[in-house]
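Student: Sequence below, structure please.
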Amino acid sequence: MSDLSSFAITRKWPARHPERLQLYSLPTPNGVKVSIALEELGLPYEAHRVSFDSQDQFSPEFLSLNPNNKIPAILDPQGPGGVPLALWESGAILVYLAEKPQAQALQLLPADAALRYETLQWLMFQMGGVGPMMGQLGFFHKFAGKDYEDKRPRDRYAAETRRLLGVLNQRLSGRRWLMGDAYTIADIAVFPWINNLLNFYGAGELVGIAEFPEVARVLQAFLDRPAVQRGLQQPGLA
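Tutor: Alright, predicted model coming up:
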């Protein structure tokens, strides 16, 4: 039996199954990246809801795991060398999960060095561009920003989102996934944000999604995956 009692976060969110990977998250685009990867890889995990309504992310227990007070974060009782590992930042977590020995069968991160770095390139594209830009667009289009009389901030992020969609549309032309036939952590990183842009932020018309048919095609293929559907539901979090 794994002992996680030395990690302060388990005092606020006790581990019912301490032998399983512990996920601290919410069903946001960044949060579901990790639950989708876990479902795709078939890795046992226990999900804990970090409620923004009660500001759980600022609690001493959560900050003991992630000083940056953001979800998702994980605590893996079977880290490298069998030593528990705490990890945060969704991109880092995706790489870590894809490299776990139990995950090698699915190959969410190619073993070939050149393809591996190309996959990481698209992962960083999401982290540095897709997520931040679409998140800001969501604020100005759906949330408080929609009440601002000055629409220049919204239009700035809408224009940059359209540019990013154009990059993705070109990349996906003639490809099944971002890396061709191989489904990878790059897809798991990018498409929750596209899904959120259209189905939560309701910004499809604003960004002219009809101009990006390849993005829409691959998004639907992504959403059709059973593991994606399970991961989007975030067991224990919704």
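Student: drop to CA atoms for contacts and neighbour counts, all remaining ones
Tutor: Will do.
Student: roughly how far apart are the most centrally placed residue in the chain and Ala73?
Tutor: Geometric centre of the chain, nearest residue: Lys33, 2.6 Å, by C-alpha atoms, centre = their mean. Separation of Lys33 from Ala73 (C-alpha to C-alpha, to the nearest Å) stands at 11 Å.
Student: What is the subsequent helix or strand relative to the helix ranked longest in the chain?
Tutor: Looking across the chain with DSSP state H, the single longest helix is helix 152-172. Later in the chain than helix 152-172, the nearest helix or strand by DSSP states H and E is helix 185-199.
Student: Can you name every helix or strand that that following helix contacts?
Tutor: helix 29-41, helix 90-99, helix 113-125, helix 131-142, helix 213-223 (3 or more C-alpha pairs under 8 Å, 6 or more residues apart in numbering; DSSP states H and E).
Student: Redo those as JSON lines? Include distance to Gly231.
Tutor: What follows is those, written out as JSON lines (distance: least, C-alpha to C-alpha, whole Å):
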{"stretch": "helix 29-41", "distance to Gly231": "4"}
{"stretch": "helix 90-99", "distance to Gly231": "14"}
{"stretch": "helix 113-125", "distance to Gly231": "18"}
{"stretch": "helix 131-142", "distance to Gly231": "18"}
{"stretch": "helix 213-223", "distance to Gly231": "10"}
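Student: Let me know which of those is tucked in deepest.
Tutor: helix 29-41 (a mean of 24; mean count of other C-alpha atoms under 10 Å).
Student: Can you tell me what sits against it?
Tutor: 25-26, 44-45, 71-72, 90, 93-94, 97, 103, 106, 185, 188-189, 192-193, 196, 227-232, 234 (C-alpha atoms under 8 Å, 6 or more residues apart in numbering).
Student: for comparison, sequence B:
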Amino acid sequence: MTYTPPKKWTWDAESGGKFASINRPIAGPTHDKELSVGKHPLQLYSLATPNGVKVTVMLEELLAAGHTGAEYDAWLINIQEGDQFSSGFVDVNPNSKIPALLDTTTGTRVFESGAILLYLAEKFGAFLPTDPAGRTEALNWLFWLQGSAPYLGGGFGHFYAYAPEKFEYPINRFAMEAKRHLDVLERNLSERRYLAGDDYTIADIATVPWYGALVKGLVYDAAEFLDVARYENVNRWTDDVMARPAYKRGKIVNRAWGEPQEQLHERHDSSDFETKTQDKIAQDS
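Tutor: Reported below is the predicted structural model:
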């Protein structure tokens, strides 16, 4: 059936498929609720989507590198239940998207995952080269990811995995773009260990939760469809990054689905990885 757009679009709350309950065409809070604030300098409000994982991996990498000021409380924001539309969350992120960060040492709010990574890299002087050429190359790839990921998630992922009906045109359109992105990464990584060169940077931290997860079949169940095995260097780089202890810790923070041992709903202390994952909580109850 051919769709003819009306002269003026109106919102149909039932037309959004899987995410109809959390999508709306206006901003602002839907209810009053203050955000919780813990004991650490950094307060993170998030969920373990690829954008959320970027930030928890970054924080765990900073702590592993000895930056004790990067201690953080990670509070679960359940987007399926509309937590992102609370008045407290909207105060930190007027766009009502996770993740959002509050630096209690300065009173600074930071929203947009790429901005959070850049803020933390500059605050602690880590995972971002200081020479102009190296810094610029890392930022090239960070902003490449920020611009490309919506085509993967909101484009390919939505129409291939989540849309209420399958349509050939959008799936083909965004599959082509996803494979082009993988080829961009493949060509770059054929000459480098990491995206910006020899050093692991915020560009890698930002990109692996999206394109690394894609080639490992962790998102959208599309590994065979996109023939991801052919991207050998992307797979090599993904294995390298995902093997890092900080990545393994960061990927489970604010995760509320999957295997119980891979779920740490909230993180308030480094010991929580040993005592507060859902499998440990179930054993104690």
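Student: What does the superposition give as a TM-score?
Tutor: Overlay of the two chains. TM-score (TM-score structural alignment, normalised by the length of the first structure): 0.87; 217 aligned residues with a C-alpha RMSD of 1.6 Å.
Student: on that earlier part again, which residues of the second structure does the longest helix of the first structure align to?
Tutor: Aligned by TM-score structural alignment, helix 152-172 of the first structure corresponds to residues 169-189 of the second structure.
Student: average offset between that stretch and the first structure?
Tutor: On superposition with the first structure, the mean distance recorded for stretch 169-189 of the second structure (mean C-alpha distance after the TM-score superposition for the first structure) is 0.5 Å.
Student: Can you list the buried residues in that stretch?
Tutor: 171, 174-175, 177-179, 181-183, 185-186, 188-189 (16 or more other C-alpha atoms under 10 Å).
Student: Report the distance from that stretch to the chain centre.
Tutor: 19 Å (C-alpha atoms, centre = their mean, to the nearest Å).
Student: Could you do stretch 124-143 of the first structure as well?
Tutor: The answer for stretch 124-143 of the first structure is 13 Å, by C-alpha atoms, centre = their mean.
Student: Trace Ser87 of the second structure over to the first structure, please.
Tutor: Aligned partner of Ser87 of the second structure by TM-score structural alignment: Pro60.
Student: Its match and Leu75 of the first structure, how far apart?
Tutor: 16 Å.
Student: So between the two, which is more surrounded?
Tutor: Leu75 (24 against 15; other C-alpha atoms under 10 Å).
Student: check contacts around that one.
Tutor: Leu75 of the first structure neighbours (C-alpha under 8 Å, 6+ apart): Leu21, Gln22, Leu23, Pro84, Leu85, Ala86, Leu87.
Student: list the contacts for the closest residue to Met179 of the first structure other than its chain neighbours?
Tutor: Using C-alpha to C-alpha, 6 or more residues apart in numbering and skipping the chain neighbours, the partner closest in space to Met179 of the first structure is Thr119 (6.8 Å). Counting by C-alpha under 8 Å, 6+ apart, Thr119 of the first structure touches Leu109, Pro110, Met179, Thr184, Ile185, Ala186.
Student: ok so, going back, residue in the second structure matching the residue nearest to the centre of the first structure?
Tutor: Per TM-score structural alignment, Lys33 of the first structure is aligned with Lys54.
Student: One more: Tyr96 of the first structure?
Tutor: Aligned partner of Tyr96 of the first structure by TM-score structural alignment: Tyr119.
Student: and what of Gly128 of the first structure?
Tutor: Gly128 of the first structure maps onto Gly147 in the second structure, by TM-score structural alignment.
Student: can you count the residues close to that match?
Tutor: Gly147 of the second structure - counted by other C-alpha under 10 Å - has 11 other residues nearby.
Student: before we move on, what SS does it have?
Tutor: helix (DSSP: H, G, I helix; E, B strand; the rest coil).
Student: likewise Pro110 of the first structure?
Tutor: Relying on three-state DSSP, one would call Pro110 of the first structure coil.
Student: Which neighbouring residues are in contact with it, exactly?
Tutor: Arg116, Thr119, Thr184.
Student: I'd like the distance between it and Ala37 of the first structure.
Tutor: Relative to Ala37 of the first structure, and taking C-alpha to C-alpha, Pro110 of the first structure is found at 15 Å.
Student: circling back to that earlier point, the residue nearest to Met179 of the first structure -> the second structure?
Tutor: So Thr119 of the first structure corresponds to Ala138, using TM-score structural alignment.
Student: likewise Val218 of the first structure?
Tutor: Checking TM-score structural alignment: Val218 of the first structure goes with Trp237.
Student: still on that earlier bit, tell me the helices and strands packed up against the longest helix of the first structure.
Tutor: helix 131-142, helix 204-207, helix 213-223.
Student: Pipe those into JSON lines and attach distance to Phe52 of the first structure per row.
Tutor: Shown next, in JSON lines, are these (distance: least, C-alpha to C-alpha, whole Å):
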{"stretch": "helix 131-142", "distance to Phe52 of the first structure": "16"}
{"stretch": "helix 204-207", "distance to Phe52 of the first structure": "26"}
{"stretch": "helix 213-223", "distance to Phe52 of the first structure": "26"}
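Student: right, so of these, which gets closest to Leu65 of the first structure?
Tutor: Nearest of those to Leu65 of the first structure, taken as C-alpha to C-alpha: helix 131-142 at 22.6 Å.
Student: number of nearby residues for the alignment partner in the second structure of Gly202 of the first structure?
Tutor: Counting by TM-score structural alignment, Gly202 of the first structure corresponds to Asp221 in the second structure. A total of 15 residues lie near Asp221 of the second structure under the criterion other C-alpha under 10 Å.
Student: ok, Asp221 of the second structure to Ala206 of the second structure distance?
Tutor: For Asp221 of the second structure relative to Ala206 of the second structure (C-alpha to C-alpha), the value is 21 Å.
Student: what do you get for Gly107 of the second structure?
Tutor: 24 Å.
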